[in-house]
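Participant: Got a predicted structure plus its sequence, pasted below:
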Amino acid sequence: MTVGLLISILLSNTPVWAERPACGVNFRTSVNESPPLYFPPEAGGTPRGITIDIIEELKKRTGCEFTVTSMNRSRTAHSLQYSSIDLALLDSRNITYDKYAKFILLRPSARKFLVNLKNPPANPPSVQELMNNPKYKFILQPGSRIFFKPDEVTKLEKEKRLITMPNLPQCFKKLKDTENAVFASQGTLITYYLGDHPEFTLVDDKENVFESGAYYVPRKGIQAGIALVEKALAEIAKDGTLNKIVKKYQRVPK
């Protein structure tokens, strides 16, 4: 057998995974603790959710490893600040994270609102009406001011129209119990919760679009891995994989 033929045989039997880039990085990764982005594991099971599926795609496409911890936004900001994580996936771009880490765009994400109206009108209120009418109170969890423009936060704070709840389940309980209450977030999260709460009125913001993606803390030894992750995220968004993953976790209103 010639050397050339032997090499050809060996190459033809090389497993697909060997063709992945040599990443050599295990990223300490935070994921947003809120469904549908993340569902904690049930007894004997494994976690699931949009971010978990995206991480599985990243593993296949980059050869990198990811050690995952679910966190709220306040803890994620602290972890980015003190470099106790390498990567935060997924979240909306915001000035707090921008202080400590660099952003990788996945896709733009429209802002949406859910409103608890006792007698929903034929036409839902506009975003401008929600902001300018003092009867509307805005419910948010710590770290969620990222879904408001600075002038909106200033106005709502001055008028004492912000209600902070400790976590997402408590936000939706408060929303359900409070007439004329409003909850704002990016489209994927709002659509998911509308599936459980068709009684809420959906208000689309057609002007303000937020960037959704990942943050990373630059440190020695991970830049080559980050380049692979950035390339893979762009491919996931472009080839339709992201849309398939998001659709998998969306719920139809009851």
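Facilitator: Received it, and whenever you're ready, just let me know what you need.
Participant: contacts, neighbours, all on C-alpha from now
Facilitator: Fine.
Participant: At which residues are the helices of the chain located?
Facilitator: For the chain, helices defined by DSSP state H occupy the ranges 3-12, 50-62, 73-81, 95-98, 127-132, 150-158, 168-177, 187-194, 223-238, 241-248.
Participant: For Pro41, find the nearest of those.
Facilitator: When the helices of the chain are ranked by proximity to Pro41, the top entry is helix 50-62, at 11.3 Å, counting by CA to CA.
Participant: buried ones in that closest one?
Facilitator: Counting neighbours by 16 or more other CA atoms under 10 Å, one finds that the buried residues in helix 50-62 are Ile50, Thr51, Ile52, Asp53, Ile54, Ile55, Glu57, Leu58, Lys59, Lys60, Arg61, Thr62.
Participant: before we go on, here's another structure to hold up against the first:
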Amino acid sequence: MQYYLRKTTILSGLLFLILLCFCEFCVADNNVACSQLRLAFYEDGALFYRNAKGEFLGIDKDVVDELQRRTACSFRTSVDSRVRIWAQIRQGTLDLSVSGIATKEREKFTRFIPYFSTHNFAILRKNLPPESQSAEGFLAYSQLRVGVVKGFQHGETYEAWLAQMRSQGRVEEVGDFETVIRLFRAHRIDAMLALPTGMLPLQAPELREQFVIKDWVPTETVNFSLVISKANVSDELAVLFEKTIADMRKDGCIEAILHKHLGPDLMTNVHNVN
């Protein structure tokens, strides 16, 4: 089924005020030592981005700020690529990250505490032949190429499809979604895989009429989680973070943060984790 972007409305601001999560009684009673924990963000759409003033904003920043406020833990933050973040966690030089997607391999050295879920969409060039606009049809057109962010996990079905595309040399893998969009604009790729959290740049006037959005795998959701190093973070502290994130989900804080950065239209396909 085709998915269309719609303009957000003033309701997003009203919903955010209604769902606003700040509350003094939500601060945890924390006796666990947790100062100067090393935490890395990565830039990606509404998850973490710069505004016109160069200030960092986003879903992940608000989640970390609220986690810090509720636990009284302190974080030493940095910004890096997904690939380097995972390498640092594996090597033990990083304690935490955000919006991580669990795999069996990653679960060997990290814990995952989910705070929202969504799923990927296929963004296709609008003038592609109709018969090429399904996953199977796109695969059958050998001249068509797709762009993805290196190191990102798209879910079992999409990863199986990408494996077939990679075997034919038809996948462009780059460091961030902004570069994927540039490749699309330059007609070097014909499709990209994107999450609702990354779709805000696609609403630029010069891009809106160039693509269609296809929901190829509507039932395969992906959890986005706080990522915790098993080697560096104690079980006691991990439990504290898990309880705090659970409280943020239950009291509406996570939903408020999502509404703030996405608005009600994109929120249609982004969900709090129950």
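Facilitator: Nice, thanks for sending it over. Quick caveat, the model's predicted, so the values are computed rather than measured.
Participant: Now the TM-score, please.
Facilitator: The TM-score (TM-score structural alignment, normalised by the length of the first structure) is 0.78; 235 aligned residues with a CA RMSD of 3.0 Å.
Participant: ok, which pair from the buried residues of helix 50-62 of the first structure is furthest apart?
Facilitator: Ile50 and Thr62 (18.1 Å).
Participant: Counterpart of Val79 of the second structure over in the first structure?
Facilitator: Across the two structures, Val79 of the second structure finds its equivalent in Ser70 of the first structure, going by TM-score structural alignment.
Participant: for Asp44 of the second structure, same thing?
Facilitator: Residue correspondence, TM-score structural alignment: Asp44 of the second structure in this structure matches Ser34 in the first structure.
Participant: number of nearby residues for that match?
Facilitator: Residues near Ser34 of the first structure, counting by other CA atoms under 10 Å, number 17.
Participant: How about Thr118 of the second structure?
Facilitator: Applying other CA under 10 Å, we find 22 residues neighbouring Thr118 of the second structure.
Participant: Let's have the helices of the first structure in JSON lines, adding distance to Glu19 of the first structure.
Facilitator: Conversion of these to JSON lines gives the following (distance: least, CA to CA, whole Å):
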{"stretch": "helix 3-12", "distance to Glu19 of the first structure": "10"}
{"stretch": "helix 50-62", "distance to Glu19 of the first structure": "10"}
{"stretch": "helix 73-81", "distance to Glu19 of the first structure": "32"}
{"stretch": "helix 95-98", "distance to Glu19 of the first structure": "34"}
{"stretch": "helix 127-132", "distance to Glu19 of the first structure": "49"}
{"stretch": "helix 150-158", "distance to Glu19 of the first structure": "47"}
{"stretch": "helix 168-177", "distance to Glu19 of the first structure": "41"}
{"stretch": "helix 187-194", "distance to Glu19 of the first structure": "34"}
{"stretch": "helix 223-238", "distance to Glu19 of the first structure": "14"}
{"stretch": "helix 241-248", "distance to Glu19 of the first structure": "20"}
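Participant: Tell me which of those lies nearest to Leu106 of the first structure.
Facilitator: With CA to CA, the closest approach to Leu106 of the first structure among those belongs to helix 223-238: 6.2 Å.
Participant: if I look at Lys177 of the first structure, how far off is Asn116 of the first structure?
Facilitator: Careful, residue 177 of the first structure is Asp and not Lys. Using CA to CA, to the nearest Å, one obtains 9 Å as the distance from Asp177 of the first structure to Asn116 of the first structure.
Participant: Have a look at the two and say which one is more surrounded.
Facilitator: The residue with more neighbours, out of Asp177 of the first structure and Asn116, is Asn116; 22 against 11, by other CA under 10 Å.
Participant: Contact partners for the aligned partner of that one in the second structure?
Facilitator: In the second structure, the position corresponding to Asn116 of the first structure is occupied by Arg125, as judged by TM-score structural alignment. Residues in contact with Arg125 of the second structure (CA atoms under 8 Å, 6 or more residues apart in numbering) are Asp190, Ala191, Gln210, Phe211, Val212.
Participant: Now with 10 Å, please.
Facilitator: Shown here is Arg125 of the second structure, whose contacts under the criterion CA atoms under 10 Å, 6 or more residues apart in numbering are 133, 184-185, 187, 189-192, 209-213.
Participant: quick one, what contacts the residue nearest to it when sequence neighbours are not counted?
Facilitator: Nearest in space to Arg125 of the second structure, with sequence neighbours left out and distances taken as CA to CA, 6 or more residues apart in numbering, is Phe211 at 4.5 Å. By CA under 10 Å, 6+ apart, the contact list for Phe211 of the second structure reads Ala122, Ile123, Leu124, Arg125, Lys126, Asn127, Leu128, Phe184, Asp190, Ala191, Leu202.
Participant: Put the buried members of those into a PyMOL selection.
Facilitator: For the buried members of the contacts of Phe211 of the second structure, the matching PyMOL selection, counting by 16+ other CA under 10 Å, is:
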select buried, resi 122+123+124+125+126+184+190+191+202
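Participant: Make JSON lines out of the contacts of Phe211 of the second structure and add distance to Val239 of the second structure.
Facilitator: Formatted as JSON lines, the entries for those read as follows, by distance: CA to CA, whole Å:
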{"residue": "Ala122", "distance to Val239 of the second structure": "36"}
{"residue": "Ile123", "distance to Val239 of the second structure": "38"}
{"residue": "Leu124", "distance to Val239 of the second structure": "42"}
{"residue": "Arg125", "distance to Val239 of the second structure": "45"}
{"residue": "Lys126", "distance to Val239 of the second structure": "47"}
{"residue": "Asn127", "distance to Val239 of the second structure": "50"}
{"residue": "Leu128", "distance to Val239 of the second structure": "49"}
{"residue": "Phe184", "distance to Val239 of the second structure": "43"}
{"residue": "Asp190", "distance to Val239 of the second structure": "44"}
{"residue": "Ala191", "distance to Val239 of the second structure": "41"}
{"residue": "Leu202", "distance to Val239 of the second structure": "38"}
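Participant: Next, give me the two most distant ones among the contacts of Phe211 of the second structure.
Facilitator: Across the contacts of Phe211 of the second structure, the two members that end up farthest from each other (CA to CA) are Leu128 and Leu202, 17.9 Å apart.
Participant: Now do stretch 78-89 of the first structure: distance from first to last residue.
Facilitator: Counting by CA to CA: the opening and closing residues of stretch 78-89 of the first structure are 15 Å apart.
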